[in-house]
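Colleague: fold the following.
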Amino acid sequence: MEKAAFYQQLNEQVAAIIHGESDLIANMANISAILFEALEQVNWAGFYRNVDNELVLGPFQGKVACIRIPLGKGVCGTAASEAQTLRVKDVHAFDGHIACDAASNSEIVIPVIVNNQVVAVLDIDSVAYDRFDETDQKGLEAIVSKLVEQVKG
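Modeller: As a prediction, the model looks like this:
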């Protein structure tokens, strides 16, 4: 299946599963499960929540993870502090990378912004180098937008 069509289908699946549910954590849990099962070469998919200006582990699928990440540190903390999606081809070359799982080689992190505040980040790790491209980014950002719309009601 062509990648853009794959993400359209994935977006529809996410929309269906979170429809009518406004609880952010419940929706993050189901989205993590959907992404972990659907995406190839992914070894971790989940969320870190912004709690008192620190990222705290939220719902996820994968191996045990770092529990707290300071804003501005690592890929997740940098994406949160800059309120920008980060795609990292080689996490080992990322200055200040926090290695929660040594098997991870690339990563994408998308901020979840509600009312102009970064409330969380979606973090997806891959064992493959350069796993995430612009199509992945657009598809995953659309899923995060769906999550934000549902939470805002």
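Colleague: all contacts plus neighbour counts: C-alpha atoms, from now on.
Modeller: Fine.
Colleague: name the nearest residue to L147, sequence neighbours excluded.
Modeller: N27 (7.1 Å; CA to CA, 6 or more residues apart in numbering).
Colleague: ok, now I143?
Modeller: Counting by CA to CA, 6+ apart, the residue nearest I143 is N11, at 5.6 Å.
Colleague: so what's the one you found up against?
Modeller: G139, A142, I143, K146 (CA atoms under 8 Å, 6 or more residues apart in numbering).
Colleague: where's it, which helix or strand?
Modeller: N11 belongs to helix 3-18 when assigned by DSSP states H and E.
Colleague: and that helix, how far out from the chain's middle?
Modeller: 15 Å (CA atoms, centre = their mean, to the nearest Å).
Colleague: second chain to compare with the first, below:
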Amino acid sequence: MNISQLKKSITTLINSNNTVPKKLQLICDFLKYEVEHYNWVGFYFKNGDKNELKLAKFSGEPTEHTIIPFGKGICGQVALSNENFIVPNVNAQDNYISCGFKVKSEIVIPIFVNGENIGQIDIDSHAINPFSKTDEILLEFICKKVSEIL
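Modeller: Have a look, this model is predicted:
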């Protein structure tokens, strides 16, 4: 993974003249196809005043998990903890919402606007333990860039 090239491409997508929803979709598509171990990429955002997340844009197999209550699953836990969550093996997690038998690991990074956790990027992988510090750095960069356009 060439993180500097990926960051450059993401910056180009963010700075494009597309709408915010289109930019989010382009980021999802780009990451899914450019990073081999990213099999599903999506953005969840706080659903108004409700204590739940709502799926915005994604790339990968459709999911029935379009609404996730705070505290439920990895995404719901990140909504409460405000911290990155890397799950090397989803089968070892008690509070995991299964998105399909192919998913083996997950990484979720929160998005902050004015210090408030307003959403997150969620990545699923079909490999066990594929995520490294490099993935975390890249996704934190993306979340910061996304926060600037929201």
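Colleague: by neighbours, which of the contacts of N11 of the first structure wins?
Modeller: When neighbours are counted by other CA atoms under 10 Å, I143 leads the contacts of N11 of the first structure with 23 neighbours.
Colleague: P62 of the second structure pairs with which position in the first structure?
Modeller: Matched by TM-score structural alignment, P62 of the second structure corresponds to V64 in the first structure.
Colleague: list the contacts of that match.
Modeller: C100.
Colleague: my read is it is in a helix, agree?
Modeller: No. Applying DSSP: H, G, I helix; E, B strand; the rest coil, one finds V64 of the first structure to be coil, outside a helix.
Colleague: sec struct for the residue lying farthest from the centre of the second structure, please.
Modeller: Going by CA atoms, centre = their mean, the residue of the second structure most distant from its centre is N17, 22.5 Å out. Secondary structure, three-state DSSP: N17 of the second structure is coil.
Colleague: chain neighbours aside, what residue packs nearest to the spatially most central residue of the first structure?
Modeller: Centroid-nearest residue in the first structure, with CA atoms, centre = their mean: L122, separated by 1.9 Å. Closest residue to L122 of the first structure apart from its sequence neighbours, by CA to CA, 6+ apart: F47 at 4.6 Å.
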